[in-house]
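# coords below, sequence missing:
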C-alpha cells in the first residue's frame, strides 16, 4: 500500500496555457511540491512559473513527452483541438496517459478531444473551473470533473491544489454543460446588475448604498457581491476576464440549449449585451465593461 501511495505522489505533471487562470494554477502546483513541466506561447508567462520552480518545454508535445498527466488551460475549443491533434499535438505523446482540460470549450469540443485522444489510449478528462483569477490564486476554484469515477478519485488530491472538486459523471461534455450553466448565470448577473444600478444612480441613489442594500436583500448575486464593488464602483473595470470570453461561454450555452430543445430567451439577451460590449469597447474589453456600456447609454456613472 505504501509503495502504491508513493508512486502516485511521484507522478510528473505538465501544464499547457499559463494565462490569467493557468499561470496561478501552475504556480500552486509547484508550491505544493509537484514536479511540473510547462509551455505557453507567451515567454513572460513561462518565465514567471519557471522562476517558481517549474521546467520550461519548447512545445505542448514536449510537455506531454515529459509528463504523466498534462493540464490544459486554453481560451477555446479550436485551440484545444489544435493542441490535442495538431502535427505536434498531445495525441502523439510518448509518456502522458491523461490530459485534464481545465478550459471552457463546450460539450461538443470536449467530446471531440476525448475521441481523438482515446484513439491513442490517452484519457481526456473534462474538468472546467469556476471562481475567477482570485480563486485561481487562492486555490478556491470549483473544479467540475467528468471522467471514470476511479480516475476522478485518483486525480482528486492534485485537483484540490486548485480548489474543490465536483464529480459530474463519466461522460466527457457533462462538466462543460455544468460550467456553461454557471457562466450563463454569472453573465446574466453582470448585465442585469448594470441596468438596475444605472437606473438607481440616475434617479439619485448612491451607488455604494445601493450595493449594500442589494447585498443585504434578495437581489444579491455574484456581480453585486464582488464584481461591481471591485471593478465598477472604483471605475477600474478590471475583473480580469475578457468580455469576448464571457460571450463565448454564453454562445456555447445557447448552442447546447438549442441542440437539446431548451428555450433561453433571457440568455439570448445577455449574449447580445456581451456582443455589444465587445463591439463598443474593443476586443480587449473586460467582463465588467458591460456596465460601462450601460453607463454610456444611460448617461450616468455607477461610482462609489
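The structure has been received and is ready for your questions. Since this is a predicted model, take the numbers as computed values, not measurements.
# hey, let's count contacts and neighbours off CA atoms from now on
Noted.
# what's the straight distance from one end of stretch 279-286 to the other?
Start to finish, the residues bounding stretch 279-286 are 12 Å apart (C-alpha to C-alpha, to the nearest Å).
# Show me how far it is from its chain's centre.
Put simply, stretch 279-286 sits 19 Å off its chain's centre (C-alpha atoms, centre = their mean, to the nearest Å).
# what does stretch 176-192 give?
Offset of stretch 176-192 from its chain centre (C-alpha atoms, centre = their mean): 12 Å.
# What residues sit buried inside that stretch?
Under the neighbour-count criterion of 16 or more other C-alpha atoms under 10 Å, stretch 176-192 has 176-181, 183-184, 186-192 buried.
# Also stretch 91-104?
For stretch 91-104, a neighbour-count test (16+ other C-alpha under 10 Å) marks 91-93, 95-104 as buried.
# Helices along the stretch 101-250 of the chain, start to end?
107-118, 132-138, 149-159, 174-203, 207-216, 222, 243-260 (DSSP state H, counting those that start in this stretch).
# quick one: the fourth one to helix 243-260, angle?
Right, the one you point to is helix 174-203. Taking axes from the mean of the first three to the mean of the last three C-alpha atoms, to 10 degrees, helix 174-203 and helix 243-260 form an angle of 120 degrees between their directions.
# and helix 174-203 with helix 207-216, angle?
Put simply, helix 174-203 runs at 140 degrees to helix 207-216, going by the same axes, to 10 degrees.
# before we move on, the earlier item: farthest pair in the buried residues of stretch 176-192?
Maximum pairwise distance in these, criterion C-alpha to C-alpha, is 24.0 Å, between 176 and 192.
# about what we covered before: adding distance to residue 289, write the helices of the stretch 101-250 of the chain out as CSV.
Written out in CSV, the entries for the helices of the stretch 101-250 of the chain read as follows (distance: least, C-alpha to C-alpha, whole Å):
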stretch, distance to residue 289
helix 107-118, 28
helix 132-138, 16
helix 149-159, 32
helix 174-203, 10
helix 207-216, 17
helix 222, 16
helix 243-260, 7
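# closest to residue 32 out of the ones you listed?
Smallest distance to residue 32 across the helices of the stretch 101-250 of the chain (C-alpha to C-alpha): 9.0 Å, for helix 149-159.
# Tell me the helices and strands packed up against that closest one.
strand 141-146, strand 163-169 (3 or more C-alpha pairs under 8 Å, 6 or more residues apart in numbering; DSSP states H and E).
# Okay, one more to line up with it:
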C-alpha cells in the first residue's frame, strides 16, 4: 500500500481516488470546490487538504485529474502547488487530458526537483471510473511507470506505457479522433434509419453483431433515440480535447478533415445549449428524436 495524494475530484477523479482508498492506500485529497471535497470524505476513508502542496507532502505518488492545461499548472506550480510539496524520488502521475507540450513542460519542471513524471490520460468515461475499469495510456520513463502501474490498477482494467513523455497524451488524441468519428457515424446511421422508416433500435441490434459493432453503438444508440443526453462526457470537454488534437495535427502534419468537421458539429450542439450534454448528442443537430 502506498501514500497517495489525489488532486481533482471531478466526475472522473472522485471515483478514481475512491478506488485507491477502497484498495487500502493512504489517500490525501484536494479539490478546488470544498463541497466536493467534503462529499468525498463522507464517502471514503481519506484526509482532506487545503492546498495541493499539503496533499502532496510526503506522498509517494501524486495523481492529478483536472480539466485542462491551465488547471494543471494551477494545481502543480507555485508556492502552494503540488510540486513544491513533493519529495525527491516521488512520482507525479497526470491523468488530465491535456496537451503533449504541457506534459513535456511539467516533466522538465518535475525533473528539476528530482520528481518522476508520467502523463497518463484515461479512457472509459464516468462509467469506467465508477467501475474501476479505465484504460490508461502512459508516457514517461519505464522505471517510473513500473512503480506507478500497480497503484493505477486500483481504477484501471488496462495500463500501457506508450513511449516517452507526451506519448500518453498523443494516444488519448488518437482515442478522441476515433470516438468523435464513431459518434458522428452512429448519429447519421440512426437518423437515416428513422428517415427510411425502419425500426432504428432493431437495426442497431442487428448490425451490432457484425462489422459495425462498437462500444458507442452498444451503449449509446438507445439513449440517442430517446434524446437523453444528461450524463457522460460533456460536449464542452470534447471540444477542448478536439482543439488539442487539431492543434497537434497542425504541428505534425496529420490530415484530419473528418475530425475538423465533427468539431464544427459539436460547436453547433453548443449553440443549441448542449455544452453539458453527452457527446452522443451529435444526433440532436440532425433531427430531434421523437
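Looks like it arrived, so ask away. None of these values were measured; they are calculated from a predicted model.
# For the two chains, what TM-score is obtained?
Comparison of the two superposed chains (TM-score structural alignment, normalised by the length of structure 2) gives a TM-score of 0.93, and 287 aligned residues with a C-alpha RMSD of 1.7 Å.
# now stretch 243-257 of structure 1: which residue numbers in structure 2?
Aligned by TM-score structural alignment, stretch 243-257 of structure 1 corresponds to residues 235-249 of structure 2.
# Superpose on structure 1 and give me the mean offset of the matching stretch.
Its matched residues in structure 1 lie on average 1.2 Å from stretch 235-249 of structure 2 after superposition (mean C-alpha distance after the TM-score superposition for structure 1).
# Please pull up the equivalent of residue 95 of structure 2 in structure 1.
By TM-score structural alignment, residue 95 of structure 2 lines up with residue 102 in structure 1.
# For the spatially closest residue to its match that is not a sequence neighbour, give its distance to residue 120 of structure 1.
Excluding the flanking residues, the one nearest residue 102 of structure 1 by C-alpha to C-alpha, 6 or more residues apart in numbering is residue 128, at 4.2 Å. Taking C-alpha to C-alpha as the measure, residue 128 of structure 1 falls 23 Å from residue 120 of structure 1.
# cool, residue 150 of structure 1 as well?
20 Å.
# So between the two, which is more surrounded?
With neighbours defined as other C-alpha atoms under 10 Å, residue 150 of structure 1 and residue 120 compare such that residue 120 has more, 13 against 9.
# distance between stretch 179-197 of structure 1 and the chain's centre?
On C-alpha atoms, centre = their mean, the centre of stretch 179-197 of structure 1 falls 16 Å from that of its chain.
# Please give me every residue in contact with residue 2 of structure 2.
25, 26, 60, 61, 151 (C-alpha atoms under 8 Å, 6 or more residues apart in numbering).
# just checking, what packs against the helix or strand harbouring residue 45 of structure 1?
Using DSSP states H and E, residue 45 of structure 1 sits within helix 43-50. Applying 3+ C-alpha pairs under 8 Å, 6+ apart, we find helix 43-50 of structure 1 packed against helix 22-31.
# residues in structure 2 matched by the helix it packs on, start to end?
Here helix 22-31 of structure 1 aligns to structure 2 at residues 13-22, judged by TM-score structural alignment.
# Check the mean deviation of that stretch from structure 1.
Here stretch 13-22 of structure 2, set against structure 1 after superposition, deviates by a mean of 0.6 Å using mean C-alpha distance after the TM-score superposition for structure 1.
# now what about that stretch, what contacts it?
Applying C-alpha under 8 Å, 6+ apart, the contact partners of stretch 13-22 of structure 2 are 6-9, 26-27, 29, 40, 44-46, 64-66, 129-130, 132, 151, 154-155.
# Filter these down to just the ones in strands.
Using DSSP state E, the subset of the contacts of stretch 13-22 of structure 2 located in strands is 6, 7, 26, 27, 29, 64.
# can you list the residues you listed in JSON lines and add distance to residue 15 of structure 2 and neighbour count?
Converted to JSON lines, those look like this (distance: C-alpha to C-alpha, whole Å; neighbours: other C-alpha atoms under 10 Å):
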{"residue": "6", "distance to residue 15 of structure 2": "11", "neighbour count": "28"}
{"residue": "7", "distance to residue 15 of structure 2": "12", "neighbour count": "31"}
{"residue": "26", "distance to residue 15 of structure 2": "15", "neighbour count": "17"}
{"residue": "27", "distance to residue 15 of structure 2": "13", "neighbour count": "24"}
{"residue": "29", "distance to residue 15 of structure 2": "12", "neighbour count": "30"}
{"residue": "64", "distance to residue 15 of structure 2": "13", "neighbour count": "28"}
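# Can you pick out the most distant pair from the residues you listed?
For those, the farthest-apart pair by C-alpha to C-alpha is 26 and 64; their separation is 15.8 Å.
# mind listing what the residue nearest the centre of structure 1 touches?
Nearest to the geometric centre of structure 1 sits residue 129, at 5.0 Å (C-alpha atoms, centre = their mean). Contact analysis of residue 129 of structure 1 by C-alpha under 8 Å, 6+ apart lists 102, 103, 104, 141, 142, 143, 144, 179.
# Quick one: map residue 276 of structure 2 onto structure 1.
By TM-score structural alignment, residue 276 of structure 2 lines up with residue 284.
# okay, the helices and strands packed on helix 149-159 of structure 1, which one's buried deepest?
Mean neighbours per residue, mean count of other C-alpha atoms under 10 Å, is largest over those for strand 141-146, with a mean of 25.
# ok, average deviation of that one from structure 2?
Comparison of strand 141-146 of structure 1 with structure 2 after fitting gives an average deviation of 1.0 Å (mean C-alpha distance after the TM-score superposition for structure 1).
# whereabouts in structure 2 does that strand align?
Counting by TM-score structural alignment, strand 141-146 of structure 1 lines up with residues 134-139 of structure 2.
# Residue 99 of structure 2 touches residue 67, doesn't it?
No. With contact defined as C-alpha atoms under 8 Å, residue 99 of structure 2 does not count as touching residue 67 (11.4 Å).
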